[in-house]
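**Student:** heads up, no residue letters with this:
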């Protein structure tokens, strides 16, 4: 049964110190390229026809009883470890807030919706290829169980854009994502930069109440420490999710780390073919700061910046203790994420840790792609020594003995696992760019969702 539409623009409780009202860009066309009916049903918007989708998610006419005008959120952030006080929502805005079928507050926010006070010299637009890539990233990560924003809508907008890093002119788009809040570590950094301790306390209360469903206390210092504890746990799970998915975000700046630990804003992302610690996604990441295996380090560094902000309103030693304990949280989360993707029954921390360590040794051998290994060994099944004769895999087979779970979904009988490597992304885009053929894109989204259904079905099956 579809959920009802429940508008709840809580961001207005924060007041004008946190955002700037803006106007959406007028676009010459509104061609729907991706409409997430699955998530629309979960937030009470599943009955929209094509014209209504275009009205709200390309022209951005306000939703009923929601934000009367889009809001560009204010924030700062470290970008590749260099502090930048001149950023904020530069080509997007918060469009609406509403409740989902589990009563969680969600944001509808945009990318490519026009200029704002923080656009600087940019045009505030998004390329169609950039929008397509974000759809593919979010769909794949959602299917793999990573805490990610979801792409809600993608419209082609009929403008020609000039970009220096791809053939130009190129086609334009506007994207709407849905996620659990767009408050970033960088949001707190801006308040700390200006010494706004009252607003830091206000934002702490907002995050606790609306993003973590916890009642703030009358003790601002205790609230700040509690929020940091929650963010620490959430970001540990995020880092673990990236590695278990074989995913490289590419730009883990502090303005790209949400307080909820939800991944969002996908630019130069990639899925690593194999377990290569040095694999990078961004061509401009010359020193591998955000390489595959360095992502936990990057997220921990960003978390330290949040600790520095919250130290203005609470005691530093407890923050330091929580920060020091993050690595242990991450390691536990990684073992759990690997066990979950493998699809075997969790037995307990020590036993799962041993299996996960053996699995990681097999992945690190790079004798198979990440997707292939997880596919072949799903449910703890041993494909046999003829297919995986190397010692790391024989050790994995021994570690999994007695841990097997049934795999019943037809997906697991496919010849190849569903993957999302760069050559596949480029082939999907080439079909669109060269002959406006959207069939490969639509087929890939369907294949990704089928994989997600298979993983969900097996996770709920009896052991």
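**Tutor:** Sure thing, it's come through. None of the values given here were measured: they were computed from a predicted structure.
**Student:** Only C-alpha atoms from now on, for both contacts and neighbour counts.
**Tutor:** Will do.
**Student:** any idea how far the closest residue to residue 163 other than its chain neighbours is from residue 128?
**Tutor:** The shortest distance from residue 163 to any non-neighbouring residue, by C-alpha to C-alpha, 6 or more residues apart in numbering, is to residue 169 (7.2 Å). As judged by C-alpha to C-alpha, to the nearest Å, residue 169 and residue 128 stand 11 Å apart.
**Student:** ranges for the strands of the stretch 201-350 of the chain?
**Tutor:** 247-248, 270-271 (DSSP state E, counting those that start in this stretch).
**Student:** returning to that earlier point: neighbour count: residue 169 and residue 128, which is higher?
**Tutor:** residue 128 (28 against 13; other C-alpha atoms under 10 Å).
**Student:** Do I have it right that the more buried one meets residue 171?
**Tutor:** Yes - with contact defined as C-alpha atoms under 8 Å, residue 128 counts as touching residue 171 (5.4 Å).
**Student:** any common contacting residues for those two?
**Tutor:** Taking C-alpha atoms under 8 Å, 6 or more residues apart in numbering as the criterion, residue 128 and residue 171 both touch residue 156.
**Student:** Could you pick out the longest strand of the chain?
**Tutor:** The strand that spans the most residues within the chain, counting by DSSP state E, is strand 150-161.
**Student:** Pasting the second one now:
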């Protein structure tokens, strides 16, 4: 579905806001999507479009495609690249920002919630640092598939609205098709956003960013913004701790590995974002990592909870003057808050395992034994949980534990709603992407349907439930696509 540049754009039947760009101009640089030689709408998430109040038919039109590429002057109020800093693999970089991304603006969905519409791969920006600002089709398709799978699994996440190819080849390891991902999130405010605001604008800018984030994400706290006190910002940070603890607990239950948990990839909303070198592991091993750029395993599966805690410690450092009437009070509050994170995470993990095992969360010893057995036996996590859900014979090593667990009369119906049949298994994703790059989308679309209906066996063939061949994960690596 192509479009021509000669056509004059028509106004869309909706309007975006520019709240971030207007309220925080110090953190926003105006921009627009680059021209594309032959844009084609490859994927459109029509259900999400409807949820946002966007007309799928209009989005498929030539003018709709121009909008999705960041070209139309309307209904865009002010497309911007966002500024942020970040610790990347533990090393602080004071100026990162959206090097290949644009925030088109915000829209209020049918539930009354504000959502960002955001492009990835839309061309160079002020933050490109010598890069081309473009995205390869393979990683864009990966993010579309995995983010939508995560949403279907009940994990807080950014969503994928569309994929557009540009008609241009770009050079990565080889010449590959370029593409633009249109994604949606409740905001794109990162830990790195606060690091940048603190570095460049001090506490005045940081307070404005915090107030913006409170209004966007924590409406129960926003009513206190007229008479803000240190306790407001203490409660704000505590809510971030809770959300991140619950998100990473869901990752742990599902065997998900983010792959690049820098502070610029950690959102204050608690949503998962930036599915570059992400993957789901099969054999349960704490030290598993797949990212080609994580050479030391900093962001391995078992490290993710502590890394999220480390990232949040970098966030609270930027908020210290807001947390108390004096520096000492602020520091004491920050230390007390960070001391809560471990308990919050373990409580959230207990809740997740209780759901997946169909029992209440009072059986702490049972859960701890189960985790020890996972570490000892390294089963395929997804297969094991679905085996328990469907009452099939457990794998060797779990027999006595299963007998003890069954005495609790687990709720199998509840288990069937949280333990997936289908996940984006690495070998299936790689095969589907390889064929998609050759122009054959059939396997990709079949896999997409299965993982977006993860609890329904009829959503895909039995082949899509099978783990990879022995040894596959030992050498498997994922790439961020830049």
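**Tutor:** Noted; the coordinates are in hand. Here the structure is a predicted model, which means the values were calculated and not measured.
**Student:** thinking again about what came up before, could you find the counterpart of the residue nearest to residue 163 of the first structure in the second structure?
**Tutor:** Per TM-score structural alignment, the equivalent position to residue 169 of the first structure in the second structure is residue 175.
**Student:** isn't that match right up against residue 137?
**Tutor:** No - Residue 175 of the second structure is beyond contact range of residue 137, at 11.0 Å (criterion: C-alpha under 8 Å).
**Student:** Tell me how many other residues crowd the aligned residue in the second structure for residue 332 of the first structure.
**Tutor:** Aligned counterpart of residue 332 of the first structure in the second structure: residue 347 (TM-score structural alignment). Residue 347 of the second structure: 15 surrounding residues under other C-alpha under 10 Å.
**Student:** Distance of residue 347 of the second structure relative to residue 416 of the second structure?
**Tutor:** Taking C-alpha to C-alpha, one finds residue 347 of the second structure at 22 Å from residue 416 of the second structure.
**Student:** Return the residues in contact with the counterpart of residue 426 of the second structure in the first structure.
**Tutor:** Aligning on TM-score structural alignment places residue 426 of the second structure opposite residue 422 in the first structure. Neighbouring residues of residue 422 of the first structure by C-alpha under 8 Å, 6+ apart: 270-271.
**Student:** how close does residue 422 of the first structure sit to residue 247 of the first structure?
**Tutor:** The value you get for residue 422 of the first structure to residue 247 of the first structure, if C-alpha to C-alpha is used, is 12 Å.
**Student:** Residue 352 of the first structure now?
**Tutor:** Distance from residue 352 of the first structure to residue 247 of the first structure, by C-alpha to C-alpha: 22 Å.
**Student:** what about the two, which has more around it?
**Tutor:** Ranked by neighbour count (other C-alpha under 10 Å), residue 352 of the first structure and residue 247 place residue 247 first, with 27 against 20.
**Student:** Am I right that the more buried one is in contact with residue 292?
**Tutor:** Yes - using C-alpha under 8 Å, residue 247 of the first structure and residue 292 qualify as a contacting pair, with a distance of 7.1 Å.
**Student:** Give the intersection of the neighbour lists for these two.
**Tutor:** The contact sets of residue 247 of the first structure and residue 292 overlap at residue 272 (C-alpha under 8 Å, 6+ apart).
**Student:** what about the residue opposite residue 93 of the second structure in the first structure once aligned, how many neighbours?
**Tutor:** Alignment note: residue 93 of the second structure maps to residue 84 in the first structure; criterion TM-score structural alignment. Residue 84 of the first structure: 16 surrounding residues under other C-alpha under 10 Å.
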